[in-house]
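[1] Next input, structure requested:
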Amino acid sequence: MHITIIGTGYVGLVTGACFSEMGNHVTCVDVDKSKIENLKKGILPIYEPGLEPLVVNNHKSGLLKFTTDLSAAMEDSDLFFIAVGTPPGEDGSADLQYVLAVASEIGHHLTRYAVIVDKSTVPVGTADKVRNAIQEELTKRKVTVEFDVVSNPEFLKEGAAVGDFMRPDRVVIGTDSLRSEKIMKDLYAPFSRVQDKIVSMGIRDAEMTKYAANSLLATKISFMNEIAFMCEKLGVDVENVRKGIGSDSRIGYSFIYAGCGYGGSCFPKDVQALIRTAGEAGFSPLILEAVEKRNAMQKKRLFEKVISHFGSDLSGLRFGIWGLAFKPGTDDMREAPATVVIDQLINAGATVTAYDPVAMEEAKHTLATHLKNSKLTLADHQYDAIKDADAMLLVTEWKPFRQPDFEAMKRLMARPVIFDGRNQYNPEQLKEEGFHYEGIGR
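    Next comes the predicted model:
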């Protein structure tokens, strides 16, 4: 098939690379000229394990192309994936300006039947707006062209996106047309050869499915963080509680790890957007509002533990941060708990040295203000980050942080104090090693 992907962020680039890997001719379009030129050279705008060789090899073979010219890309394609950003507005609603701008441009150039696919995470009813935007352009041109709009939400985990796409749990196709449904099933057939992974439903059903899935996962995290807070008050170890409830097959172990809050480009944005959608429908989403509130509070837990130990004035104290990305396997720092912790420490008078295995370049942009004020330093190695530190704060559970040399840490640090935001370490072991240790709900 000949496919055009509009948008070369996480979703668009992974989608284009994986479709081309299956032998399809894919053209990825983006308005950012420098990004397109870099992609042609094999320089990716994101870090995602396994993605670079797919992009480089398929571009070299001619199956994957990059351009800023949508009209040229449309000449050969009959299948268009809209994968542009839908950032949250000030009220939490998804901003659809980029999605609708793409839809209008497609309508401006469309000359024959095509399937237009909403791949971006969009609120219920967006497909109707995309259809109207395309039809409005066709009407202006005084032409009649058939087209279908399909909702095909992504379920990609950052850090495992390539594997998720190539071996999906399910492929949700929302459509009201048998013609477009067949095209989409043919496209995804190579990804479900062992068993049928395709779930067909109505367009609005598919749009809701994406938000419901992410919001449910966020709910599990916030629920466990609330239980962790109770555990601290009641002298209970949340890790034992996690094992006890996770062994129940109805609950499972996924997304029930207590920690210092969730971040990233999906969960915070999607929960906010669903809350906004509920409000527009005249409904009070009490559970979702609580999920969002608990997560905001959870991002402050490490700082609360720090000031409980050291006092509210942290002037003259130095803290080492391990982990800046919102989770392992990515350089994404959007809504990352580390940014909240660093802000609070510095505002209380402390200086901070931070390290992340992957997100150091991103940190230079995200944390530029603190770097400029010399309150924050980025270290070249995880042990450099804790030299002369009064405490180490583990914020992201990267594998290199899981079994550190505690003896070396004691020699390097000014004080043997660890605040573990991801419950990676054994409290009894660290007590024996001579550390003051505090986890989440332990």
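[2] rest of the way, CA atoms for contacts and neighbours
    Will do.
[3] what ranges do the helices span in the stretch 101-250 of the chain?
    Under the criterion DSSP state H, counting those that start in this stretch, the stretch 101-250 of the chain contains helices at 126-141, 161-166, 178-188, 203-234, 238-246.
[4] of all those, which lies closest to residue 305?
    Residue 305 sits nearest to helix 203-234 of all the helices of the stretch 101-250 of the chain, at 11.5 Å, using CA to CA.
[5] got JSON lines for the helices of the stretch 101-250 of the chain, with distance to residue 20 and mean neighbour count too?
    Listed next are these as JSON lines, based on distance: least, CA to CA, whole Å; neighbours: other CA atoms under 10 Å:
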{"stretch": "helix 126-141", "distance to residue 20": "26", "mean neighbour count": "18"}
{"stretch": "helix 161-166", "distance to residue 20": "11", "mean neighbour count": "20"}
{"stretch": "helix 178-188", "distance to residue 20": "11", "mean neighbour count": "16"}
{"stretch": "helix 203-234", "distance to residue 20": "24", "mean neighbour count": "20"}
{"stretch": "helix 238-246", "distance to residue 20": "39", "mean neighbour count": "16"}
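[6] Mind listing what's buried along the helix or strand in which residue 54 is found?
    Assigned by DSSP states H and E, residue 54 falls within helix 51-61. Residues of helix 51-61 classed as buried by neighbour count (16 or more other CA atoms under 10 Å): 51-52, 54-59.
[7] Alongside the first, I'd like the structure of this one:
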Amino acid sequence: MKVSIIGSGYVGSVSAACFAELGHEVICIDIDEEKVKQINAGIAPIWEEGLDELMQKHTQKMLIATSDYDYAVQNSDASFICVGTPSGEDGSIDLSIVKAASASLGRAIAKKDHYHVVVVKSTVVPETTEKVVLPLIEEYSGKKAGKDFGVAMNPEFLREGKAVYDFMHPDKIVVGAIDERSFFVVSELYRRLDCKVTHTNPRTAEMIKYVNNSFLATKISFANEVGNICKQLGIDTYEVMDAVGTDFRIERQFLNCGAGFGGSCFPKDVKALIGKAKDIGYEPQLLRSVVDVNDKQPLKMVELLQKKLGDLKNKRIAVLGLAFKNDTDDIRESRSIPVITELLRLGADIAAYDPMAEESMKKIFHDVTYCKSAAQALEEAEGCLIMTEWTEFRKLDKEFESMANRVVIDGRHLIDPKDISTDVDYEGLCW
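    This next block holds a predicted model:
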């Protein structure tokens, strides 16, 4: 089939490359001409494991990019809206980019003689596809949904760092369509994947995405709440969760305690669901608690450090890990951000290191010394905070010898002090 993808960010670029890998002809649409040139040169606009290889493999064969909506729509059977939906200060999502894309699609569909399916892949709250996207396309195209064009919602369930793998090996594919024809077109795109396609309506598909992420976020905050209690009682919370996770009704994943969750999905999606609930007159107390626990959790790292070192003013503190998780350069809602903010407020001198996320964090914090290795960050440091679960941090040992004061606060359960040859004053966040 022929597919056009609007937006070449995280979801759009991965979807485009993977659809090409599945044998479809793909046209990426982006208003940023630099991104268009980049994609047409076979260069992925974001870092994601395996994405560069797919881009290089399929560019100019199965995959091209353009800023021309008319060309893309005329030469495709379906268009996927994969643009950003940033959060407002109140947690509600900003639909301005989705609306702009819908209007542009409508104008292009107005010039098309054949049936075209519009698929929303951006994460949007329930009712958005039917009450925002669909009416806009009808308005700007002058055509009727279900008759002249189709509409569907197809949420993504991709882990950053493993998005290409997750797209090609899904555990679920959800298509919320307004009619059978739209469902058939979208489901056919995934025919080569060994996964059942769930057929539902758009608002249910939108809700599945939010519930999926909100439940995983809830498991993390629950684990952190329990971990905080266990620490006060001298109980190994990881031993507790290992046992609890053997229950098939619960499972072990997402029960690791630590500094909390971040990224572009979990924080934004939980807050958006809270906002949607408030809009319909419901107060979601549990979801609010999930956010509250997550907001407070990273600051406990600084509290533990203060108990060990006292006043942090002018003391060199090594912060290891800036990305919100390992295997990505994404710092959105990284738990390192509130920690660094608090350390700076307390007057600490920060030496930070991350294998991939340095350049992104420099855009937020200028008064930080960015180092080229963990060893460099640890030199003469009086304390160390481990914030991201990078594999290389598990192997740290003699690097701690260069610290002026070997205080290590571990926020990700990466280090076992018994495995370190150097004496360190080790403290786990929840253990």
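[8] picking up where we left off before, nearest to residue 256 of the first structure, of the buried residues of helix 51-61 of the first structure?
    Closest approach between those and residue 256 of the first structure, by CA to CA: residue 51, at 28.3 Å.
[9] dump the residue contacts of the closest residue to the closest one other than its chain neighbours.
    Sequence neighbours aside, residue 162 is the residue nearest to residue 51 of the first structure in space, at 6.5 Å (criterion: CA to CA, 6 or more residues apart in numbering). Shown in contact with residue 162 of the first structure (CA atoms under 8 Å, 6 or more residues apart in numbering): 14, 18, 48-51, 156.
[10] Closest one of those residues to residue 344 of the first structure?
    residue 48 (29.5 Å).
[11] ok so, going back, name the surrounding residues that touch the helix holding residue 54 of the first structure.
    Here helix 51-61 of the first structure has contacts from 14, 17-18, 20-21, 40, 42, 44, 64-65, 162, using CA under 8 Å, 6+ apart.
[12] Would you mind measuring from the residue lying farthest from the centre of the first structure to residue 136 of the first structure?
    The centre of the first structure is farthest from one residue, residue 142, which by CA atoms, centre = their mean lies 41.4 Å away. Here residue 142 of the first structure is placed at a distance of 10 Å from residue 136 of the first structure (CA to CA, to the nearest Å).
[13] try residue 369 of the first structure
    Per CA to CA, residue 369 of the first structure is found 44 Å from residue 136 of the first structure.
[14] Of the helices of the stretch 101-250 of the first structure, which is nearest residue 437 of the first structure?
    helix 203-234 (13.5 Å).
[15] and the closest one, how far from the second structure on average?
    In this overlay with the second structure, the average offset of helix 203-234 of the first structure from its partner residues is 0.5 Å by mean CA distance after the TM-score superposition for the first structure.
[16] for that helix, packing partners?
    strand 147-151, strand 171-174, helix 238-246, helix 267-280, helix 286-298 (3 or more CA pairs under 8 Å, 6 or more residues apart in numbering; DSSP states H and E).
[17] all strands of the stretch 301-442 of the first structure, in order?
    318-322, 351-355, 376-378, 391-394, 417-420, 436-438 (DSSP state E, counting those that start in this stretch).
[18] Need those in CSV (columns: mean neighbour count and distance to residue 331 of the first structure).
    Converted to CSV, the strands of the stretch 301-442 of the first structure look like this (neighbours: other CA atoms under 10 Å; distance: least, CA to CA, whole Å):
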stretch, mean neighbour count, distance to residue 331 of the first structure
strand 318-322, 28, 14
strand 351-355, 24, 12
strand 376-378, 21, 15
strand 391-394, 26, 16
strand 417-420, 22, 21
strand 436-438, 19, 26
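[19] May I see the buried residues of stretch 269-289 of the second structure?
    269-276, 287.
[20] Tell me which two of those residues sit farthest apart.
    Going by CA to CA, the pair spanning these furthest: 276 and 287, at 11.8 Å.
[21] re the thing from before, list just the nearest of the contacts of residue 162 of the first structure to residue 83 of the first structure.
    residue 14 (10.4 Å).
[22] which position in the first structure aligns with residue 372 of the second structure?
    Correspondence of residue 372 of the second structure to the first structure, assessed by TM-score structural alignment: residue 380.
[23] about what we covered before: among the helices of the stretch 101-250 of the first structure, which is nearest residue 36 of the first structure?
    helix 161-166 (20.2 Å).
[24] compared with the second structure, how much does that closest one deviate?
    Counting by mean CA distance after the TM-score superposition for the first structure, helix 161-166 of the first structure comes out at 0.3 Å.
[25] which residues of the second structure does that helix align to?
    Residue span in the second structure matched to helix 161-166 of the first structure, by TM-score structural alignment: 163-168.
[26] Now find how far off-centre that stretch is within its chain.
    Stretch 163-168 of the second structure sits 14 Å away from the centroid of its parent chain (CA atoms, centre = their mean, to the nearest Å).
[27] now for residue 151 of the first structure: what does it line up with in the second structure?
    Checking with TM-score structural alignment, residue 151 of the first structure has residue 153 as its match.
[28] burial of that match, as a residue count?
    32 (other CA atoms under 10 Å).
[29] shouldn't it be in contact with residue 119?
    Yes. Using CA atoms under 8 Å, residue 153 of the second structure is in contact with residue 119, at 5.4 Å.
[30] ok so, going back, quick one: which of the contacts of residue 162 of the first structure is nearest residue 404 of the first structure?
    Nearest member of those to residue 404 of the first structure, counting by CA to CA, is residue 49, at 23.4 Å.
[31] Look up how far residue 302 of the second structure lies from the alignment partner in the second structure of that closest one.
    Using TM-score structural alignment, the equivalent of residue 49 of the first structure in the second structure is residue 49. Counting by CA to CA, the gap from residue 49 of the second structure to residue 302 of the second structure is 32 Å.
[32] got it, and residue 9 of the second structure?
    34 Å.
[33] Kindly report the same for residue 51 of the second structure.
    37 Å.
[34] now swap in residue 2 of the second structure and tell me
    52 Å.
[35] can you check residue 336 of the second structure too?
    In this view, residue 336 of the second structure and residue 302 of the second structure are 11 Å apart by CA to CA.
[36] Those two: which has the busier surroundings?
    More crowded of residue 336 of the second structure and residue 302, by other CA under 10 Å: residue 336, with 26 against 20.
[37] Counterpart of that one over in the first structure?
    Under TM-score structural alignment, residue 336 of the second structure pairs with residue 338 in the first structure.
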